[in-house]
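Student: attaching a predicted model along with its sequence, questions to come.
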Amino acid sequence: MKYRKKPVVVEAVQFNPSYSKNWKECHDFIGGFSGERNFIDETWREKNRSERIPCVSTDDGIKQLTNKDYIVKDGFGNFHICKPDVFEKMYEVVEG
């Protein structure tokens, strides 16, 4: 049998650490620092406080973001990290 993935509309934001405003945009998109779903930076497990380490809590655990990764929020409110090349193949803009 063959199957086709149904078209799904998701929300997403691209992480770009070069722009300080983007940190806030990502933080706000995830919903801040409260609860299970959060955007963690300087306090990431007390690891290296001199370095900002952006991470997102996903169903697969806490994932570290790298430059240009997309944070994707699916229809169920779950967050996923997607590499830019994969994201651009899977999604197209439906509204700005």
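Tutor: Arrived safely.

Student: alpha carbons only for contacts and neighbour counts from here, please
Tutor: OK.

Student: quick one, what contacts the residue sitting nearest the centre point of the chain?
Tutor: Among the residues of the chain, the smallest C-alpha distance to the mean C-alpha position (CA atoms, centre = their mean) belongs to residue 71, namely 1.9 Å. Contacts for residue 71 (CA atoms under 8 Å, 6 or more residues apart in numbering) come out as 12-15, 26, 79-82.

Student: what comes up buried for stretch 11-27?
Tutor: 12-16, 23, 26-27 (16 or more other CA atoms under 10 Å).

Student: next: stretch 74-89.
Tutor: By 16+ other CA under 10 Å, the buried positions in stretch 74-89 come out as 79-82, 87.

Student: figure out the helix or strand that residue 4 lives in.
Tutor: With the criterion set as DSSP states H and E, no secondary-structure element contains residue 4; it sits in neither a helix nor a strand.

Student: can you check residue 72 too?
Tutor: Assigned by DSSP H and E, residue 72 belongs to strand 70-73.

Student: how far does that strand sit from the chain's center?
Tutor: Strand 70-73 has its C-alpha centroid displaced from the chain centroid by 4 Å (CA atoms, centre = their mean, to the nearest Å).

Student: okay, now the one to match up with it:
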Amino acid sequence: MSVIEIDKLPPGVGEFVKKPVRVRAMQFTYPTSQELIDWVGANMGTPMKAKDGKSKAQVRILTLEDGAPGSSHQVEHIATEGDWIIQGTKGEFYPCKPDIFEETYQAVNNA
């Protein structure tokens, strides 16, 4: 796959800037804090040993993409230790890798 130069975008491809949207987030650590468990609630599975071998633990996060419980449309959204769990604008939760989180979000001063 080749990299397309920004000045040579294919017809119909536009450039966009993400709107400033305020979200809430908490970092997944192991052992998992009671605050995170209480906050995410039933949208978080049981933390278990990480399969990637780089982290101590991982946890499944149920998102809007998962559909209704028991749905045949199930997507695996896994947070590993250090990932951020974000609550979006519709109350949904989803994991985000730390480097992407730092690139995309900044803390809000609640003064």
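Tutor: Perfect, I can see it now. All of these numbers come straight from a predicted model, not from anything done at the bench.

Student: tm score of chain vs chain?
Tutor: Aligned and superposed, the two chains score 0.69 in TM-score terms (TM-score structural alignment, normalised by the length of structure 1); 80 aligned residues with a CA RMSD of 2.2 Å.

Student: re the thing from before, map the residue nearest to the centre of structure 1 across to structure 2 for me.
Tutor: Residue 71 of structure 1 is assigned residue 85 in structure 2 as its aligned equivalent, the criterion being TM-score structural alignment.

Student: ok, the contacts of residue 71 of structure 1 in structure 2: which stay?
Tutor: With both residues aligned by TM-score structural alignment, their matches' CA atoms under 8 Å, the contacts of those that structure 2 also has are 12-15, 79-82.

Student: of those, closest to residue 43 of structure 1?
Tutor: Top of the list for closeness to residue 43 of structure 1, among those and by CA to CA, is residue 15 at 18.2 Å.

Student: the aligned partner of residue 92 of structure 1 in structure 2: what secondary structure?
Tutor: The criterion is TM-score structural alignment: under it, residue 92 of structure 1 has residue 106 as its aligned partner in structure 2. For residue 106 of structure 2, the reduced secondary structure class is coil; criterion used: DSSP: H, G, I helix; E, B strand; the rest coil.

Student: now residue 106 of structure 2: how far from residue 93 of structure 2?
Tutor: Residue 106 of structure 2 sits 18 Å away from residue 93 of structure 2, going by CA to CA, to the nearest Å.

Student: over to residue 99 of structure 2?
Tutor: Residue 99 of structure 2 sits 18 Å away from residue 93 of structure 2 when distances are taken as CA to CA.

Student: also residue 100 of structure 2?
Tutor: Counting by CA to CA, the gap from residue 100 of structure 2 to residue 93 of structure 2 is 16 Å.

Student: which residues are in contact with the aligned partner of residue 59 of structure 1 in structure 2?
Tutor: When the two structures are superposed using TM-score structural alignment, residue 59 of structure 1 falls opposite residue 64 in structure 2. Contacts for residue 64 of structure 2 were tallied using CA under 8 Å, 6+ apart; they are 92-93.

Student: still on that earlier bit, JSON lines for the kept ones among the contacts of residue 71 of structure 1, including distance to residue 38 of structure 1 and secondary structure?
Tutor: Listed next are these as JSON lines, based on distance: CA to CA, whole Å; DSSP: H, G, I helix; E, B strand; the rest coil:
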{"residue": "12", "distance to residue 38 of structure 1": "15", "secondary structure": "strand"}
{"residue": "13", "distance to residue 38 of structure 1": "14", "secondary structure": "strand"}
{"residue": "14", "distance to residue 38 of structure 1": "16", "secondary structure": "strand"}
{"residue": "15", "distance to residue 38 of structure 1": "14", "secondary structure": "coil"}
{"residue": "79", "distance to residue 38 of structure 1": "10", "secondary structure": "strand"}
{"residue": "80", "distance to residue 38 of structure 1": "12", "secondary structure": "strand"}
{"residue": "81", "distance to residue 38 of structure 1": "13", "secondary structure": "strand"}
{"residue": "82", "distance to residue 38 of structure 1": "17", "secondary structure": "strand"}
